[in-house]
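Visitor: here you go, sequence then predicted model.
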Amino acid sequence: MGHFVLIDGNSVANRAFYALPLLSTSAGLHTNAVLGFTTMLLKVLEEMKPTHLMVAFDAGKVVFRHSEFAEYKGGRKKTPPELSEQFPLIRELLDAFSIKRFELDGYEADDIIGTLTKKADEQKWKTTVITGDKDMLQLVSEHVSVALTRKGVSEIELYTPQEITDKYGLLPLQIIDLKGLMGDTSDNIPGVPGVGEKTALKLLHEYGSVESVLEHVDQISGKKLQENIRENQDKAKLSKALATIMRDAPVELDVEETAYAGYDGTAVTEYFKKMEFKSLLGKVKGTSAKDAGEESAEAKPFAYEIVRAETAERYADKLVSPMAIYVEMDGDNYHHAPILGFGLADADVSLYVPWDVASQWPAFREWLADETKEKWTFDGKRDTVGLSWHELQIAGINFDVYLASYLLNATESNPTVDSIAQQYAQVRVHADEELYGKGAKRLVPETDVLSEHVARKAVAIWEAVPVLRTQLEENQLTKLLYDLEGPLSLVLAEMERQGVKVNSARLEQMGEELDRKLEELTKEIYELAGTSFNINSPKQLGEILFDKLSLPVLKKTKTGPSTSADVLEKLAPYHPIIEAILTFRQLGKLRSTYIEGLTKEIHTNTGKVHTLFNQATTATGRLSSTEPNLQNIPIRMEEGRKIREAFIPSEEGWYMLAADYSQIELRILAHISGDENLIDAFRKGMDIHTRTAMDVFGVSEDEVTSLMRRQAKAVNFGIVYGISDYGLSQNLNITRKEAGDFIERYFQVFSGVKNWMEEIVKQAKQDGYVTTLLHRRRYLPDIRSSNFNLRSFAERTAMNTPIQGTAADVIKLAMIRMKETLKDKGLRSRMLLQVHDELVFEVPEDELETMQKLVPEVMENALELNVPLKADVNYGRSWYDAK
């Protein structure tokens, strides 16, 4: 007996659609769901090797469940036309693969799968169901496994009865009871109001089923919960019925009829060509060069040449424009990494140039530095900076694959060449660690292996660029790459290479000061505890706090009571030892992460730190930095702020000058939402928190107390992040009801903000993504998730990303304009750092006056909004003094 695989067609197509950017062919056919479905299918054929295979689809709208519950699936948004139009293409795909597909009028794919798995189970077939729908877990048995799709559809998680027990502590059939109690918003199954997954699991672990829960309702702890269950008994029973997958639908089909004998490579190749899936053509098995119209990538050996010193000149005329180039470095930090060699490729040639040849070959060095010779790179900033440390200059970078890939899907951070090759090219590229090894076992591979690896990377870049260009165009992202991210990468390259001078003697002094404070705190903690112990040991700390001092246990972990920061903060009113422990921890982190961490990062040759600015890490488009990370120096604590004293100008007599945007996110919110009150406040130059307090509390300006302003400030900043009444109550230490009333009053006053927030979530549900003012996109695959927590997070993200992402765009624009302005005016001042909404410069004394006017002017005019942007500027002898 073989392996029977059943695929839930609608579920997989849906998840693929929301996980991948909206792609379309040159004829305008949308294909992202088809592409996701296809990659999943190829993976299933390769890894599961099914002998029997079938895809089930929903047929029509009328489902037998509607007669039981009129609102069933009523909460679902209409399927977007961009997805609907792909279902016929998916059916065509299955026909090309000779895979049986099945649908039954009035029934859903679940019922077809439920019925067939029952038949398969009775006949003891090894069966796997592939779906994105957790309801299917009820079908799991000794012979039936369910594979849930993850990360869109690129990964799957296999569930057998054991996995369900491990994860939920339930038997497969109890999944129906779980849905009966908690409901499922995606199918509009009501469940019991107020019962989420956690409560439902607790009840089922105790009582076993919905019926048993209803029988024992009087024994359930918690009056409110008892009441909810009593009042909603019918809903719970109905929900369980709705969640139950039918196992006896009139499916006149036997497992034997789904036998799968493989596919005809020619038919699949033709289909892939029609869909313009160039990157998948090489994965079609069993096609000859004649059938495919071209050789599959796997079939022909990879052809490339190694350039040797003695024959290098023969290749000089091969250095053309445009050309793909990959710079192979030994290590991730390109400020320190040796260069091993170069991969070069175009339509005619694929070369590997070892470092010792490249560095001594005048024609190559000349071509590399020639602005008129167009180069397609993987990561232009990395190449520019890495080469500059070896006295080589690269110019004429016209396309950056790394940035293009990131713009197309910002949630897939830090793309790699192998992942880009997989998505956008036909050539296969191994992941670096497959060839180099990891950690202590890392070794540079032999020349023959290394040379092919690097040449393949260059070919992957060459093949990926046209595909990426088309997709950027379709998604209105071309301008963002060429006008913003591309130019910014070169600005950042200059800042990284420049670096920031660090006063190591001052750092050492700070380390000694912190050691003294930590010593004093240790004594104080020992006195308050009445004994000495290891403060860094959660176990010993727990014994002191909860056994010896009898403080209340607020949260438990597997190893005992929790001593995490959030728990300690809540315990602060109970005992003075808590405050001391929190300070001890913060100072300890400062000592290890920043004093020691920064000291390690000082470059031996320059006495500076050369941070790596990451352009493709955050989903909002904000920059991050590593080695060292300058974004998270804790500035709320004076000791943390003082770390900035160590950052000083690199020239004698110069100053540090810092400028930061004032309330940029709220100003962007005013512009995007068009809220009249918010716009009016900013146009009048009022303090926005005071104005919010006036409007929300209905008082005049001089009646606003500091408490009112603080509360208004918390709401203003919280609103941008989609704050809840619970979140606000925690921030302000007020009741949830007070917080809820406050938010309600805020929305009455700033109704434009409320309307915009509702609209943006609605739009995100329809499109599957949100955009910033400059069209930066962020896809939100969970925006229609049936899981409340995932969906709520996606909704908050939908509100926050256009604001945060636009703020990121604005400061990036300001940096590009700033670089141009400094050059045009022939100023010696240098831009060194970007941290959140702040830009840091080093400035000679005779340019101080000019820069104090110039920097805010450039920053405030980076993008025209319907409210003014404002930047505050300060200077001093260190970054700390420029506050």
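Guide: Done, it's in.
Visitor: going forward, measure contacts and count neighbours with C-alpha atoms only.
Guide: Will do.
Visitor: can you map out the strands along the stretch 651-800 of the chain?
Guide: Under the criterion DSSP state E, counting those that start in this stretch, the stretch 651-800 of the chain contains strands at 655-661, 769-771, 777-779.
Visitor: do the stretch 301-450 of the chain as well
Guide: According to DSSP E, counting those that start in this stretch, the strands that the stretch 301-450 of the chain contains are 305-306, 323-329, 339-345, 350-354, 375-377, 397-400.
Visitor: among the ones you listed, which is nearest I577?
Guide: Proximity of those to I577 was assessed by Cα to Cα; the nearest stretch is strand 323-329, lying at 50.5 Å.
Visitor: what sits up against the closest one?
Guide: Applying Cα atoms under 8 Å, 6 or more residues apart in numbering, the external contacts of strand 323-329 come out as 337-346, 374-378, 383, 454-455, 457-459, 461-462.
Visitor: any of these buried? List them.
Guide: 337-346, 374-378, 383, 454-455, 457-459, 461-462 (16 or more other Cα atoms under 10 Å).
Visitor: identify each buried residue in stretch 408-417, please.
Guide: Result for stretch 408-417 [16+ other Cα under 10 Å]: buried residues L408, N409, A410, T411, S413, N414, P415, V417.
Visitor: between the residues you listed, which sits nearest I664?
Guide: A410 (22.0 Å).
Visitor: once you drop chain neighbours, what's closest to that closest one?
Guide: Distances taken as Cα to Cα, 6 or more residues apart in numbering put A619 closest to A410, at 4.8 Å, once the chain neighbours are dropped.
Visitor: how many neighbouring residues does the one you found have?
Guide: 22 (other Cα atoms under 10 Å).
Visitor: how about the helices in the stretch 51-200 of the chain?
Guide: 65-68, 81-84, 87-96, 109-122, 161-168, 174-182, 197-207 (DSSP state H, counting those that start in this stretch).
Visitor: tell me how far T821 lies from K870.
Guide: 19 Å (Cα to Cα, to the nearest Å).
Visitor: likewise R497?
Guide: 29 Å.
Visitor: dropping in the other structure now:
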Amino acid sequence: MSEKIVLIDGNSLAYRAFFALPLLSNDKGIHTNAVYGFTMILMRILEEEKPSHILVAFDAGKTTFRHSTFQEYKGGRQKTPPELSEQMPFIRELLDAYKIKRYELVNYEADDIIGTLSKLAETNDAKIKVITGDKDLLQLVSDKTTVDITRKGITEVDSYTPAFLHEKLGISSDQVIDMKGLMGDTSDNIPGVPGVGEKTAIKLLKEFNTIENLYEHLDEVSGKKLKEKLEENKESAFMSKELATIYREAPIEVSIEDIHYEGFDEQAVVSLFKELKFQSLLDKMNISQVDEVVEMKDLSYETVDQIHKEMLTTEATLLVEVMDDHYHQADIQGIAIVNENGRYFVPTEVALSSSEFKEWAKDESAKKTVYDAKKAMVALKCKDVELKGIEFDLLIASYILNSSEATDDLATIARNKGYYDVQTDEAVYGKGAKRSVPSDERLSEHLIRKAEALHNLREQFEKELQQNQQLELYQELELPLAFILAEMEYTGVKVDEQRLKDMQQELSKRLEELEKEIYELAGESFNINSPKQLGVILFEKLNLPAIKKTKTGYSTSADVLEKLESEHAIIPAILTYRQLGKLNSTYLEGLLKVINKETKKVHTRFNQALTQTGRLSSTDPNLQNIPIRLEEGRKIRQAFVPSEEGWIVFAADYSQIELRVLAHIAGDEKLIDAFQNDMDIHTKTAMDVFNVEAGEVTSDMRRQAKAVNFGIVYGISDYGLSQGLGITRKEAGAFIEKYLESFPGVQEYMSDIVHEAKQNGFVSTLMQRRRYIPDITSRNFNLRSFAERTAMNTPIQGSAADIIKKAMIDLADALKEEGLQARLLLQVHDELIVEAPEEEIEKLKELVPRVMEHALELKVPLKVDYAYGPTWYDAK
């Protein structure tokens, strides 16, 4: 097999990658787009070319031997952006990790190194591939050397062979330097002949072959002006040719043998990708294979068949393994304990049958480090084991440190910190349909390794929380909240199954009626759920204006139909039909599927370590997304009832919490004054924006003011506001501008927070929750604009999320202190739902608002509304 030699122009590809990709950065604020793009190219080269030898050449400095010929050589180049300069050491580190030889030579350019090595390689009868973004290197093209020029960013290349070069330019590789001599090169400040471009240069070379021959036959050149230009700039043409010529006899100290490639250092590459946060590239490497490749150190441990006192110390790491996400009453695969005395794998049946283990588990003074406290607590409680004394939860700590990398896989989190002695769950259990419990030996080792990782990483995570001033957020908010959420998940919410079934029947009947109505309005029956058939009815038969077309026909998406709502009675009927159909399939059928047969309840899982704003979300079922705009949607809440006779549902929600947080953070006097005087904030906004008195504010003015108020909170653009209000983009822009003039504190906040995000790479909530925003300095306008809006709204949304979490903790404590039976059931956005005996209602009416309104002291009062009744629907 012949040798395959790949020579890479390092500087050229780094530039290409930098300008082709948005300005990404990692959680430490280091820019990474050039390294990322360079890596993508490198991975493709290794996969496609499979080189036997490889080298990356770099320019050694600004001055080369060419400057003695022409002092202004490359003089017009702009200074390298500092965002690129800071990435060059990482590119070099990347090459070292890949074990790829890199080389630079003082007084010479990367082109000269590549030219010299390719000439050497050609004498060895090797196949050579040169990879660059610079067409200067086309002069190296030969029967043995192909030059790949990157185009359209970093993913596509043109491969120049002698035939392709002739097809594209009509010249040979020898003539490339003559072409450059004539036309010059603005990027390298090579002057050439002024007024001679690529087309003219190629035309002349086709006729005269070389610059030398051209000037020997200058009289034969047609065109008086061209002849004069050539004559006047003869010296410049020959100098330019010399400058453009790659020197192929450079005194390099590297041989073909020195660049032999034997493969990369997998662990070093993985470690660098982790540092730079290149998760997608780790996925391309198939990280589960890395699990098998990375050599893990041996860990000795004991598999116990009986609990003994050495295991149950006052400080220990406890791992409770549950494979199933539906961990309410799911099987526990096993338990691992690591402490000062050793490592212990405890089979589930041994732990659950041991009174000593149960006593230790519920002992508050036995301090435990765990992973996903909520999951462990619920899983054990379902097996009649109370888990208390949890002092540290690595999952929550990891989430607080960087919410943008939310993952529930311990190995992934560990590897982000350079710890590799643990495999991913996917590598051990498999994926999808192949997911299964492995052999006892493999399972026990996996659990021990996970527990050991927890044991070893805790100190590092605590240190980072301390450095980020997030220890209080962790200790006072998120960890206590995990215990409350565990209790809520275990308790569940009782559902009236028969009521849901009755609602299904009612909804089916309503859908049938709507179907008939739509057919009558259309004048024929058709498949309402077929966008193609619906498009024909609406835009061909009924001649409604077609707003948008797709590859398959007319668009009948919700946003299109909403714009046509006033055009024909069929449109609102179709919109209602769709909404009710979704209610039936997603919510009624969905809820019926997840009712626990034993408890007659749904046990939703609250995702505490998922969203980037800090908000809780819920799954299986998602109780936060039950649509309540339609009365039929609101009625679904009728099926949620108290779990005991004589109890009621009590719901309390914050009024306009995000606008109140905005007033506090922005310190805007008008907003603060409005809230302190308990004014209707939307009326107040309308008064200021439209310059009218309170009595002159119309319902339409208030509606527009409300849209812009909430739009500001969510970082709305003029386009977004125009869509929401049905006005032009110009009108929406003017509206936002007038709003910001009216509330200068808000405008100043928006400007300051974007600046802060650019400086730090992140923004923070009132309780120091961070959100990293790498796109805030992107060169891509759309990415940067979205990032700026994210920077504006995250401190507001995130602080509101922190406040309701704090309210949950305070309320749980208050209910306990007052000796009440009332218990928290759900949190839905800004609302807390409690169930309680009827006799506790009077106490709750005073206690709940008081606790919630004092969860965090702001410059404006927090306001809570409440209601109660026999079902969640009635507590409105």
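Guide: Yep, that arrived. Just so you know, these numbers come straight off a predicted model, no measurement behind them.
Visitor: tm score of chain vs chain?
Guide: The TM-score (TM-score structural alignment, normalised by the length of the second structure) is 0.76; 748 aligned residues with a Cα RMSD of 4.5 Å.
Visitor: hmm, back to that, between T821 and K870 of the first structure, who's got more neighbours?
Guide: It is K870, of T821 of the first structure and K870, that has more neighbours when counted by other Cα under 10 Å, with 19 against 15.
Visitor: in the first structure, which residues correspond to stretch 382-399 of the second structure?
Guide: Aligned using TM-score structural alignment, stretch 382-399 of the second structure spans residues 389-406 in the first structure.
Visitor: first-to-last residue distance for the matching stretch?
Guide: 26 Å.
Visitor: do stretch 406-425 of the second structure as well
Guide: Start-to-end, stretch 406-425 of the second structure (Cα to Cα) is 16 Å.
Visitor: for it, what is the distance to the chain centroid?
Guide: 18 Å (Cα atoms, centre = their mean, to the nearest Å).
Visitor: picking up where we left off before, I'd like the buried residues of stretch 408-417 of the first structure as JSON lines, with distance to N536 of the first structure appended.
Guide: Formatted as JSON lines, these follow (distance: Cα to Cα, whole Å):
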{"residue": "L408", "distance to N536 of the first structure": "44"}
{"residue": "N409", "distance to N536 of the first structure": "41"}
{"residue": "A410", "distance to N536 of the first structure": "38"}
{"residue": "T411", "distance to N536 of the first structure": "35"}
{"residue": "S413", "distance to N536 of the first structure": "34"}
{"residue": "N414", "distance to N536 of the first structure": "34"}
{"residue": "P415", "distance to N536 of the first structure": "37"}
{"residue": "V417", "distance to N536 of the first structure": "41"}
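Visitor: related to what we said a few turns ago, so which of the helices of the stretch 51-200 of the first structure comes closest to R710 of the first structure?
Guide: Nearest to R710 of the first structure, of those and by Cα to Cα, is helix 197-207 at 34.7 Å.
Visitor: can you pull out the helices in the stretch 651-800 of the first structure?
Guide: Counting by DSSP H, counting those that start in this stretch, the helices of the stretch 651-800 of the first structure are 664-673, 676-683, 688-697, 706-720, 725-732, 736-749, 751-767, 788-824.
Visitor: quick check: angle from the longest one to helix 751-767?
Guide: Between helix 788-824 of the first structure and helix 751-767, the angle comes out at 100 degrees (axes from the mean of the first three to the mean of the last three Cα atoms, to 10 degrees).
Visitor: buried residues in helix 788-824 of the first structure, which are they?
Guide: So for helix 788-824 of the first structure, counting by 16+ other Cα under 10 Å, buried means 788, 791-792, 794-819, 822.
Visitor: corresponding residues in the second structure for that helix?
Guide: Under TM-score structural alignment, the match for helix 788-824 of the first structure is residues 781-817.
Visitor: so which of the helices of the stretch 651-800 of the first structure comes closest to L204 of the first structure?
Guide: helix 788-824 (19.6 Å).
Visitor: starting at the chain centroid, how far to whatever helix or strand comes next after the closest one?
Guide: Next in sequence after helix 788-824 of the first structure, counting helices and strands by DSSP states H and E, comes strand 830-835. How far strand 830-835 of the first structure lies from its chain's middle: 25 Å, per Cα atoms, centre = their mean.
Visitor: quick check: angle from strand 830-835 of the first structure to helix 788-824?
Guide: 170 degrees.
Visitor: check the mean deviation of strand 830-835 of the first structure from the second structure.
Guide: For strand 830-835 of the first structure, the mean distance to aligned residues of the second structure following superposition is 0.5 Å (mean Cα distance after the TM-score superposition for the first structure).
Visitor: buried sites along that strand?
Guide: In strand 830-835 of the first structure, counting by 16+ other Cα under 10 Å, buried: R830, M831, L832, L833, Q834, V835.
Visitor: still on that earlier bit, now tabulate the helices of the stretch 51-200 of the first structure in a markdown table and tack on mean neighbour count.
Guide: Formatted as a markdown table, the helices of the stretch 51-200 of the first structure follow (neighbours: other Cα atoms under 10 Å):
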| stretch | mean neighbour count |
| --- | --- |
| helix 65-68 | 14 |
| helix 81-84 | 16 |
| helix 87-96 | 18 |
| helix 109-122 | 22 |
| helix 161-168 | 15 |
| helix 174-182 | 27 |
| helix 197-207 | 17 |
